Structure formats: structure tokens, C-alpha cells
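> sequence plus the predicted model coming up.
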Amino acid sequence: MEEFCNYCLSLPKTIKDYPFGEEPLVIKVNNKMFALINENHEISLKCEPFRALEYREMFNGVRPGYHLNKKHWNTINIDSDVPKEIIKAMIKESYEAVVKTFSKKEREEIYIKLK
């Protein structure tokens, strides 16, 4: 879990937050959440609806987002059949899905830091 948390926090303008109490750990970019990490070795990530369904069909360890919009969120068991590289790609997809909702100015500030 620490590896995935650190990866999330390596992305520009990200912070840890606990808006729901002690759990889950929420990772935000510009104050919008893109990852939720809990102690059950699960990470919930935002996803384009068609990709969310694809991931659920490809891996047993991916299911609709727990207590989230099931169209746009998946919950991934990190101890399952989902490879680490795929989870990291899903984290980046979630981050980018949130960033694309920002204003042009906010996106430019973030993308400058990505280079």
C-alpha cells in the first residue's frame, strides 16, 4: 500500500487527506480526490466508464467502486490478480481524469510540473 500511496503523492499538486475520519486515506489533486486507500489492501480509483468495465472484465480483483459512483470508480484489491504496473497505470488514469476537469490555467500549471 505504501508503494501505491507514494506513487500517488509523486504526481504534481497531490496531498493526503482524511475527510471521512481515520480511514480511508484520500489522495487529492487541487482538492479533488482521485484515489482512496484503505487498510484492507484496496485502492479506489476514478476511471472512464468504458475502461472501468474493461478492467472489471479483465481482472477478478477489480470491482465497482465501494461507496462511490460505480460508473466512474473501481475498487482494486492489490493482493489480487492485478499486476502492480497496471495498478500504477490506473492511478495515472485516475489522476488525469480528475485533472482534465480543471480549468485550462490549472491544467497548464499541473502539466508544467509533469515535465
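Sure thing, it's come through. Predicted model only: the values in this text are computed from it and were never measured.
> okay, CA-based contacts and neighbour counts for the rest of this
Will do.
> any chance you could map the helices in the protein?
2-10, 49-58, 84-99, 104-114 (DSSP state H).
> and among those, the most buried is which?
Among the helices of the chain, ranked by average contacts under mean count of other C-alpha atoms under 10 Å, first place goes to helix 84-99 (a mean of 17).
> centre of the chain versus that helix, how much separation?
6 Å (C-alpha atoms, centre = their mean, to the nearest Å).
> check stretch 52-68 too.
13 Å.
> what of stretch 44-52?
On C-alpha atoms, centre = their mean, the centre of stretch 44-52 falls 9 Å from that of its chain.
> who touches I27 in this structure?
Residues counted as contacts of I27 (C-alpha atoms under 8 Å, 6 or more residues apart in numbering) are 8-9, 14-17, 33-36.
> next one for the comparison:
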Amino acid sequence: MAGAIMNGTKLQQRAAERAAELPGAGLEHPFGEGWEVFKVRGKVFMLLTQVTGEPMVILKADPEDAKSLQASHEHITPGYHMNKQHWITLTPGGGIDEKLVDELVTESYLLVLEKLPKSQRPVDPKTFGQSRS
């Protein structure tokens, strides 16, 4: 069952917690104060900021998934200061819950992993998260 709708602090906190669970993920501050940048093997997969006054989570997304998410969620918009086809921004409210945040953070991470050479991947993006039988 989906979790509760999250306010801005909870939204960013949950996204950061999920990112910290991902193998090889790390937090950096290359853009200075006000930006938390999560990377895997030097490649960005998530940004957290409040530079507009509203808490935001910026994630990589498949272009078709991004369109669908934006059409079905008022609080998912094109990526703030990023490529609008390949990045989305989550803001608090309207159906954004813990489960959705976890899924979108994980998907962003996996999209970045897929572009890395196999030797640099901390996990296989095709099998990551699948339960073992």
C-alpha cells in the first residue's frame, strides 16, 4: 500500500534515504550551498535543492516515462535547469508518496548505471532489486 503524501522536507529526506541505500551512490556538493548532488561513479542521478523556495527532487527519467508521469502527476514537472526530456522534478503534494519516490530514485540510478561501462557498475542494472529464487 502506498505511503502518506509527503511535505517538502519529507520528500527530500526520503529521496536522500533511498539514494543512500543504492550501491556506489554518494553525496557531493559541486554546485555549492543549497544543492545536494547524488552520483554513482561520478555521474549525477539526483539533485536536491530549494533554490526556488520550494523543496525539489530532480531525477533522470526515460523520456516516455517522464511524459507519462508529468501527465498523471501535477507535482512532477520537467527537470529544473536540466534537459527537459531526460529529467523530471518532483515537488511536494498531489500523490507523491514514499513508494513513488523510492521507485523514481531507483529508476534514475539504474538509468545512469546502464550508461556506465560494465566494469564500473557496482551492480547489474538489469537484475538489481530482483529477488533471488
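Right, received. Where do you want to start? Not measured: the values here are computed from a predicted model.
> mapped onto the second structure, which of the contacts of I27 of the first structure hold?
Cross-checking the contacts of I27 of the first structure against the second structure gives 8, 14-17, 33-36 as conserved contacts, using both residues aligned by TM-score structural alignment, their matches' C-alpha atoms under 8 Å.
> is it possible to get those residues out as JSON lines so that each row also shows distance to V62 of the first structure?
Converted to JSON lines, these look like this (distance: C-alpha to C-alpha, whole Å):
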{"residue": "C8", "distance to V62 of the first structure": "18"}
{"residue": "T14", "distance to V62 of the first structure": "24"}
{"residue": "I15", "distance to V62 of the first structure": "25"}
{"residue": "K16", "distance to V62 of the first structure": "23"}
{"residue": "D17", "distance to V62 of the first structure": "24"}
{"residue": "M33", "distance to V62 of the first structure": "19"}
{"residue": "F34", "distance to V62 of the first structure": "16"}
{"residue": "A35", "distance to V62 of the first structure": "14"}
{"residue": "L36", "distance to V62 of the first structure": "14"}
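> now the angle from the strand of greatest length in the first structure to helix 84-99?
In the first structure, ranked by residue count with DSSP state E as the criterion, the top strand is strand 32-38. Using axes from the mean of the first three to the mean of the last three C-alpha atoms, to 10 degrees, the direction of strand 32-38 of the first structure lies 150 degrees away from that of helix 84-99.
> I91 of the first structure -> the second structure?
Matched by TM-score structural alignment, I91 of the first structure corresponds to V105 in the second structure.
> test my guess that its match contacts R18.
Yes: look at V105 of the second structure against R18 with C-alpha atoms under 8 Å: they come within range, at 6.9 Å.
> what does G79 of the second structure align to in the first structure?
Aligned by TM-score structural alignment, G79 of the second structure pairs with G65 of the first structure.
> surely its match touches I43?
No: G65 of the first structure is beyond contact range of I43, at 9.3 Å (criterion: C-alpha under 8 Å).
> give me the more crowded residue out of those two.
More crowded of G65 of the first structure and I43, by other C-alpha atoms under 10 Å: I43, with 26 against 20.
> distance check, the spatially closest residue to that one that is not a sequence neighbour against F102 of the first structure.
Nearest residue to I43 of the first structure in three dimensions, chain neighbours excluded: I37, at 4.5 Å (C-alpha to C-alpha, 6 or more residues apart in numbering). The gap separating I37 of the first structure from F102 of the first structure is 23 Å, by C-alpha to C-alpha, to the nearest Å.
> and what of V62 of the first structure?
27 Å.
> between these two, who's got more neighbours?
V62 (24 against 14).
> excluding sequence neighbours, find me the nearest residue to that one.
I76 (4.6 Å).
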